[in-house]
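Visitor: Give the three-dimensional model of this entry:
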Amino acid sequence: MKNIYPKLLLILPLSLLSCTEVTDEVINNIHQNNAQENYTSPFMGKWVGTYSGDAISGTLILNVSKSGSIEVTRAENGAVGEVYYTSLQGPSGALNPAPSPKGFILYGSLYTKSGTWNFKHWSGSWSVAKQ
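Guide: Modelled structure (predicted):
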């Protein structure tokens, strides 16, 4: 019978090394997930303001969640025009310029509390204040 101990001595450290790498990766993923779960956007809350410009104007309500996602309510002439969802980009409070289903797009930042908007062939500016 051949001596298998030299082979075991070689295999055992290699298997521990790969387990250590996997364990480190799992731990890093857990820490990253915990950081995301514990994150609170500094812009969290309700923001109310107006938009105005070419031919249309109205009211904006931005509800920013803990994670930084935004529910945008756009009203025109006192009636809700639409509700859609977007998000913040980075620590500057920049709005993700995602168009609404109808095509209304907000550009700007909650840090400056203002920006511009486009809708079909119209454009203008907007501003909000935190409630």
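Visitor: only C-alpha atoms for contact and neighbour calcs from this point on.
Guide: Noted.
Visitor: If we go by neighbour counts, what in stretch 75-83 is buried?
Guide: Under the neighbour-count criterion of 16 or more other C-alpha atoms under 10 Å, stretch 75-83 has 75, 83 buried.
Visitor: meant to ask about stretch 93-111, not that
Guide: Going by neighbour count (16+ other C-alpha under 10 Å), the buried part of stretch 93-111 is 93-97, 100, 104-110.
Visitor: Next: stretch 49-68.
Guide: 49-52, 57-68.
Visitor: All the helices of the protein, in order from the start?
Guide: 5-38 (DSSP state H).
Visitor: can you give me the strands for it?
Guide: For the chain, the strands defined by DSSP state E occupy 45-53, 57-64, 69-76, 79-89, 94-95, 105-109, 114-119, 122-130.
Visitor: Now show me the structure for the sequence below, then we'll compare the two:
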Amino acid sequence: MKTRTILPLLLVLTFTSCQEILDRYWEEKEEENYVSPYQGTYQGTYSGDEKGTLTIEVARNGYTSVARTSQFGAENSFISGMVRHDGALQSVKLQSGFVLEGNLNVKAGNWRLADWKGSWSVQKQ
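Guide: Model prediction:
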């Protein structure tokens, strides 16, 4: 009697596990093949309480690296957030605390660093 109850339960769990494995496989394939529509190099300036130049590199997968140069020096970040499918910057923050907020659809946004703030704009190269 116990065997009749356990066997169907094991079959259901096995099929569920297989389906989860297949789902995960296809999700990973989608991520591997994803090409961000924002891929490329964007250069521009930022101004406000501080001013300087910006370079935003968007990789194939949407991850960003940022370089900025101000009157106080230069700062680079190898991976600093990402660009979502709608162009919005997500978690783009350099080690100094310099944060970019905005959207690459409009190629502009705001920045902040502690109490300093301002705006930025870029053009795709």
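Visitor: ok so, going back, so which of the strands of the first structure gets nearest residue 25 of the first structure?
Guide: strand 79-89 (26.5 Å; C-alpha to C-alpha).
Visitor: And the residue nearest the centre of the second structure?
Guide: residue 82 (1.4 Å; C-alpha atoms, centre = their mean).
Visitor: Which residue, other than its chain neighbours, is closest to that one?
Guide: residue 63 (4.1 Å; C-alpha to C-alpha, 6 or more residues apart in numbering).
Visitor: measure the equivalent of residue 64 of the first structure over in the second structure to residue 95 of the second structure for me?
Guide: Under the alignment by TM-score structural alignment, residue 64 of the first structure pairs with residue 58 in the second structure. Taking C-alpha to C-alpha, to the nearest Å as the measure, residue 58 of the second structure falls 18 Å from residue 95 of the second structure.
Visitor: ditto for residue 124 of the second structure
Guide: Distance, residue 124 of the second structure to residue 95 of the second structure, using C-alpha to C-alpha: 24 Å.
Visitor: do the same with residue 111 of the second structure
Guide: From residue 111 of the second structure to residue 95 of the second structure the distance is 14 Å (C-alpha to C-alpha).
Visitor: about what we covered before: next, format the buried residues of stretch 93-111 of the first structure as a markdown table and append distance to residue 11 of the first structure.
Guide: Formatted as a markdown table, these follow (distance: C-alpha to C-alpha, whole Å):
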| residue | distance to residue 11 of the first structure |
| --- | --- |
| 93 | 52 |
| 94 | 52 |
| 95 | 53 |
| 96 | 51 |
| 97 | 54 |
| 100 | 58 |
| 104 | 61 |
| 105 | 59 |
| 106 | 59 |
| 107 | 58 |
| 108 | 58 |
| 109 | 56 |
| 110 | 57 |
